[in-house]
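J.: I would like the atomic coordinates for the input below:
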Amino acid sequence: MTSAQRLAVVVETPQHSGLGAALDYLSEHPLAPGSLVRVPLGRREVLGIVWNRGHNADAELIDVAALRAIGAAFDGLPPLPPAWLALAEFASAYYQRGIGELALSVLPPELRKLDAPGLAKRQARLVKRWAREQTKDAAAQQPDVPPPVERPALADEQQAALAVFDALRAEPQPAPMLLHGVTGSGKTEVYLRAAERVLADGRQALVLVPEINLTPQLEARFAARFPGRRLVAMHSALTPAQRLSHWLAALLGEADIVLGTRLAVFAPLPRLGLIVVDEEHDPSYKQQEGARYSARDLAVYRGHLERLPVILGSATPSLETWQRALQGRYRSVPLALRIGGGALPRVRLFDMGVLPRPSGKVDEAPIVLAPLVLQSLRERLERGEQSLVFLNRRGYAPVLHCADCGWKSGCPHCSAWRVFHKRERTLRCHHCGFSERVPRACPDCGNLDIAPIGRGTEKLEEQLAEALPGARIARIDADSARGKGQLESRLAEVHAGEVDVLVGTQMVTKGHDFRRITLVVAVSPDAALFASDFRAPERLFALLMQAAGRAGRDAEAAARSEVWVQTWHPQHPLYAALKRHDFAAFAASQLAEREAAGLPPFSHLALLRAEARDAAIATAFLQAAAAAAGELDAAGAVTVYPPVPASVAKVAGIERVQMLVESASRARLQRLLADWLPRLHALRAAHKGLARWAIDVDPLAI
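T.: Predicted coordinates:
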């Protein structure tokens, strides 16, 4: 095998293994970077990607005769595009994960099971099926078939936004475009027209949405607008076979439009011409395990890398995005008016402090909904209109409590309460999933009178049924929509007018175009006002603005649409800005607070998380890591704070401790993290009993 070539191949290895770089193998044939191969690793044969030579720093020290041969190459499959490799390489370096771990983790799992002949057969079947579909599509477009969906006329603001988009497309390095549109202002139509332009040029479009439950309705909009185009979805709810099929359609250039959740930012698109990030502020774009990447931020980087326009759409942009728009780094385009001239709903605050509290405890207040709010609900019922009552807490009550001995329904495996679910008669932990039947009596003292404290959507649904006899009430949350098709069925009932009052969590506040809803009620949103997480007010304002946006989307009903917020703090500045629908004022106040406190976007953060069954082991690891960071940062450009327990300190029996790292310079923070990583691998081996550790760059919650 003297003529064999040495190739660098990345394979999926866990972070703690320390095998972050590419491994060297021998190949009898030249293979381009991005080629998929199967290679031996230990006693297994695993999937790998041929990478660039520069990825093995010790290549010259390797004895070629000792190298193992590549098992097989997927010859019929084109290599992953160079821009895809560059994106994965950037994400690996920025988020401090091994290149193989990141690059392989975003590929379809089904690829790992297939050998080269198996993939070739699968690919051939797909190509034949696509050919049949194209034939059917061509037949469907004959003159005797009804024409496609008619495009609506554009409002002036939409036309202006598309003019900006066209100007950006003509630039050699387009800046990201922030489409700052109020709810109901027609952002989706701008996305559709922008996609129309790039598809006409023979390019592909990538559209990201924050959550799976928003994918079907947006997919339907795009499919109706582009009946002759191939549209594929990418999200975790697909079967393994579907994920592979859709991924292949993207890579082979067969897919014109890819629509998906955060994972879709890694879709291999050789002719990419546009990226849309809908609801760009949504925290769901941040991966919370493994490689903790932000799909929104990677979409912006991918646009820069491939020199193509990126549209970031939101009624409440993230403060990082808003700040970049203020600085001129992003092009901000407003959509301040609703389509059809409809008014934004009137926001009204009800001061819960005026209601009686017999025991002096908020959670035991006998009235869930204020009298004025109930009256508004009854008025909607009389007019045949719909209402949305929003409470971001599922279950019947957060905890069961014994008044005699003080017992509460804590989880034995987590530092959290088990939530009472009345219909199932269970206590279930929403962190580890541990579930038990509700005890007949207090487990500690035997008292038969154990009672729920607080309220969740299940209890709210029950109390609304009592207060509004005859009303058709439906609930949508993670419990009621667990089964296959349940969410779609419930949403269809709402759209069909078969529901009078919809009760739900944040699942129902985002993106849904409910035409009959004229009243939104937000119950108990105050907790975020005083949370330790500095991002909590930003998330609350976005959530309430999104919830309010479900009301009055039909222009004729907009004038009588309103939002009630039941609060114990009606004088809070956040609610003052909400009443005026004034995101700019809210953002200005938050940015001023962040700047004074030295918080993002005026500083840059990372979290080092450690987990062990004994918190002392995790803390000792973090303390040793802090000492190592001090040695690496002699200039003191980075601040390392002492280790503290996570907000939920124990999950499934594992103690969680974290340490915040902060710097005014992103570059200096990244330099420290890169130099720190080898030290952390060594420290992990020295701390027996440490379950796992991870670096979270740009964390969303601290």
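
J.: can we go C-alpha only for contacts and neighbour counts from here?
T.: Noted.

J.: Residue 227 against residue 148, yeah?
T.: Yes: between residue 227 and residue 148 a contact is recorded at 6.9 Å, counting by CA atoms under 8 Å.

J.: Please generate a structure for the following sequence too, so the two can be compared:
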Amino acid sequence: MHHRLAVVVQTPAHSGLSGPLTYQSPEALPPGTLVRVPLGKRETLGVVWPVDESALDAGGVTERPVGGVLTGLAPLGPAWMRLVSFAARYYQRSLGEVALAALPPQLRELGPEQLARRLKRPIAQAPDAPGESPVGLALTPEQAEVCAQIEQHSGPFLLFGATGSGKTEVYLHTVQALLTRDPSAQVLIMVPEINLTPQLEQRFQARFAPRWGAQAVVSMHSGMTPAQRLKSWLAAHSGQARMVLGTRMAVFASMPGLRLIIVDEEHDPSYKQQEGARYSARDLAVYRAQQEGAKVVLGSATPSLESWHHSRPAADGGRYQRLLMPTRVGAAADAGLPRVRRVDMNRQGKGTVFSPPLVAAMRERVARGEQVMVFLNRRGYAPVLHCNDCGWKSECPHCSAYRVFHKTDRTLRCHHCGFTQAVPRACPDCGNLDIAPLGRGTEQLEEQLAELMSETLRPDGQPARIARIDADSTKAKGALESQLAQVHDGEVDVLVGTQMIAKGHDFRRVTLVAAINPDGALFSSDFRAPERLFALLMQAAGRAGRDAAFVSAQKSEGEMWVQTFYPTHPLFEALKTHDYPAFAQAQLSEREQAGMPPFSFQALVRAEARSQAVAQGFLNSASAAGATLDGADQVFRFSAVPMTIQRVANIERAQMLIESPSRAALQRFLAQWQAVLHATRAAPEHKGLIRWAVDVDPLAI
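T.: As a prediction, the model looks like this:
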């Protein structure tokens, strides 16, 4: 007797096959079982899905047999399958695309025999008897109150804590209390960036390995090898790993004993996947906790406006419980947060990069043995190379963007398609030998600082040392870790970098942080740009004066310098007083008046084609065809427009914004519209269309 099974496989996004396929098996297999099945001319991994056998429709196609069963591995749980189903439905992707992408790459390649061999490898065992209870730092009254609130209530929680207020210690204490109380509980701790995972892992290992063993803490992120990712996944799936630390992909980790999710720096845009299934790991974490009866804690010094809005009083419709930690740990009450100074660049000489007062302050700090951090969110030497005679600029021939001048290797490099060429000796258009950089990047700041600080000596009589950390300086494996270690060890006096250095790092000797030219985001067409800028500047400011003992011994104070042409802008006024609530209130008021999220709900449909006309034509035709769908009158569809960078790697890109005051109405429309998009693509006039994708709750427009 043969049993018919519904199996989810990774079907192409535009194949129109969004649900499970039907296969035959000599034995009944429980939902969640991993199997190898034929798909076309190849064999692939699939997941048996919970669909009643009587509801399966062969559709006139001969049902093929299952190729093999990955025995020895417990089936994926019902909660995991519900999470995947919800994510696929909400973010408008195929079920198989989400389910299979959530599994480790190496697992997708293994057959039953290979997996059996892999599972036979010895696994480090947990200690027979748990060791001594880990001892953490003594909690401040603020931290103790927050821990008590998390213990007593069900959440979801938004932990709004100033930078340096000790949010990590709250996480550690809450995890420890849970694991001590429940021997089978598992915890998921999420961070936005890969480079923040190792330092957090060290703190968790130091705290918990003595009692629960080194194997109790595992990491999951894309910087790991396939073998490492599989090992961590198997440890979490078996329940052996008590704590999983990871980036956004970890939200899909199979954790049968999940009881607590912590999302650190919850406002960070990195939690939104920008390719394939464009899911928000933060939002899925809240959904997953709700479904599995777990608690979820979202932590940030500058919460996303959506989370801040959700944490308003319950009487006003709030859904999250807001927890407050406004005071820095160990800092004197009157000198807790860094002082913010604004430099009016309108009063500086034309072309000034570092104002004289800022240079004097940096020299003073270095001479005292303190560290300085200079932040500019643009890597390379200059954004563009140009010719004064004819107006030539270093445009990328494949993209509607400029190639960035990198002085260290004398190249022009496109940061969108990667096209790289050596810097020309003369202007390619007119032959002028005097071509010059326009604008500034981190390489140029590093070079200028070396000149400005050349005569400044450290307390030991050695010259000041400058270092740069950005995506270019950290390409080599292990480069970021070694550079961060140099900063921590005091071998660097002035650190220049992009947003990579502004988040999460605990530099104990940094007392001055300077933001160079942050004005671009103040007048961006993207309504979220001010929110991102404020969060970034607050995060950067939080790197200054974190070690109260060091600051006190130096008779110094933490400072944040902002060089701007708009010193009286409300954003900088709020930054000066570290008043996130005032900034959030002003932004939410503007958004409510304009009908922007979180007071409305959006989706972007992007199309890529050989020509801009085809890309826009496809979107406009699909929009017109969708006008007859049920509930279309509750959804507003804007006209298609080119994307900001409209051409990348010779592919034209267009987008269409879809908006509704009702999340449910938007979801109903998008679900019906999928068939319309597939049908529209098949029309002959849209030949040349390469791909299209729906982005629900987009972060950048």
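
J.: picking that back up, who has more neighbours out of residue 227 and residue 148 of the first structure?
T.: More crowded of residue 227 of the first structure and residue 148, by other CA atoms under 10 Å: residue 227, with 15 against 12.

J.: so is the spatially most central residue of the first structure in a helix, a strand, or just coil?
T.: Central residue of the first structure (CA atoms, centre = their mean): residue 284, 1.6 Å from the mean position. Using DSSP: H, G, I helix; E, B strand; the rest coil, the structure places residue 284 of the first structure in helix.

J.: Quick check: the aligned partner of it in the second structure vs residue 264 of the second structure, distance?
T.: If you follow residue 284 of the first structure across to the second structure using TM-score structural alignment, you land on residue 270. Going from residue 270 of the second structure to residue 264 of the second structure by CA to CA, to the nearest Å gives 12 Å.

J.: next one: residue 488 of the second structure
T.: For residue 488 of the second structure, the distance to residue 264 of the second structure - CA to CA - is 22 Å.

J.: quick one: which of those two has more around it?
T.: residue 264 (22 against 17).

J.: Tell me which residue of the second structure matches up with residue 567 of the first structure.
T.: Residue 567 of the first structure maps onto residue 564 in the second structure, by TM-score structural alignment.

J.: Tally up the residues packed near its match, please.
T.: By other CA under 10 Å, neighbour count at residue 564 of the second structure equals 20.

J.: Over to residue 191 of the second structure?
T.: Residue 191 of the second structure has 24 nearby residues by other CA under 10 Å.

J.: for it, what are its contacts?
T.: 197, 245, 246, 247, 248, 263, 264, 265 (CA atoms under 8 Å, 6 or more residues apart in numbering).

J.: Quick one: map the first one onto the first structure.
T.: What that stands for is residue 197 of the second structure. By TM-score structural alignment, residue 197 of the second structure lines up with residue 215.

J.: What's the separation between its match and residue 115 of the first structure?
T.: 32 Å.

J.: quick one: which of these two has more around it?
T.: Using other CA under 10 Å, the more surrounded residue of residue 215 of the first structure and residue 115 is residue 215, with 20 against 17.

J.: quick one, what contacts that one?
T.: 209, 233, 259, 260, 261.

J.: Among those residues, name the ones in strands.
T.: Assigned to strands by DSSP state E, the following of the contacts of residue 215 of the first structure qualify: 233, 259, 260.

J.: rewinding a little: how is the match of residue 197 of the second structure assigned, secondary-structure-wise?
T.: The three-state assignment at residue 215 of the first structure reads helix, by three-state DSSP.

J.: what's the answer for the one 5 residues further on, then?
T.: Look at residue 220 of the first structure: counting by three-state DSSP, its state is helix.

J.: same question, residue 694 of the first structure
T.: Quick answer, by three-state DSSP: residue 694 of the first structure is strand.

J.: Check the gap between it and residue 650 of the first structure for me.
T.: From residue 694 of the first structure to residue 650 of the first structure the distance is 16 Å (CA to CA).

J.: got it, and residue 292 of the first structure?
T.: For residue 292 of the first structure relative to residue 650 of the first structure (CA to CA), the value is 20 Å.

J.: in the stretch 51-200 of the second structure, which spans are strands?
T.: Ranges of strands in the stretch 51-200 of the second structure, per DSSP state E, counting those that start in this stretch, are 64-65, 68-69, 157-161, 186-190.

J.: Which of these sits closest to residue 357 of the second structure?
T.: Closest of the strands of the stretch 51-200 of the second structure to residue 357 of the second structure is strand 157-161, at 31.4 Å (criterion: CA to CA).

J.: Show me what residue 391 of the first structure lines up with in the second structure.
T.: Residue 391 of the first structure maps onto residue 376 in the second structure, by TM-score structural alignment.

J.: Contact partners for residue 77 of the first structure?
T.: 35, 36, 120, 252.

J.: Scan these and report the most crowded one.
T.: residue 36 (25 neighbours).

J.: what do we get in the second structure for it?
T.: Aligned partner of residue 36 of the first structure by TM-score structural alignment: residue 34.

J.: Just give the nearest non-adjacent residue to the counterpart of residue 641 of the first structure in the second structure, would you?
T.: Here residue 641 of the first structure is matched to residue 638 in the second structure, going by TM-score structural alignment. Nearest residue to residue 638 of the second structure, sequence neighbours excluded (CA to CA, 6 or more residues apart in numbering): residue 657, at 5.5 Å.

J.: Following element in sequence after the helix or strand hosting that neighbour, please.
T.: Here residue 657 of the second structure sits within strand 651-660, counting by DSSP states H and E. Sequence order places helix 663-681 as the next helix or strand after strand 651-660 of the second structure, per DSSP H and E.

J.: Any chance of CSV for the contacts of residue 215 of the first structure, columns distance to residue 503 of the first structure?
T.: Formatted as CSV, the contacts of residue 215 of the first structure follow (distance: CA to CA, whole Å):
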residue, distance to residue 503 of the first structure
209, 23
233, 29
259, 28
260, 27
261, 25
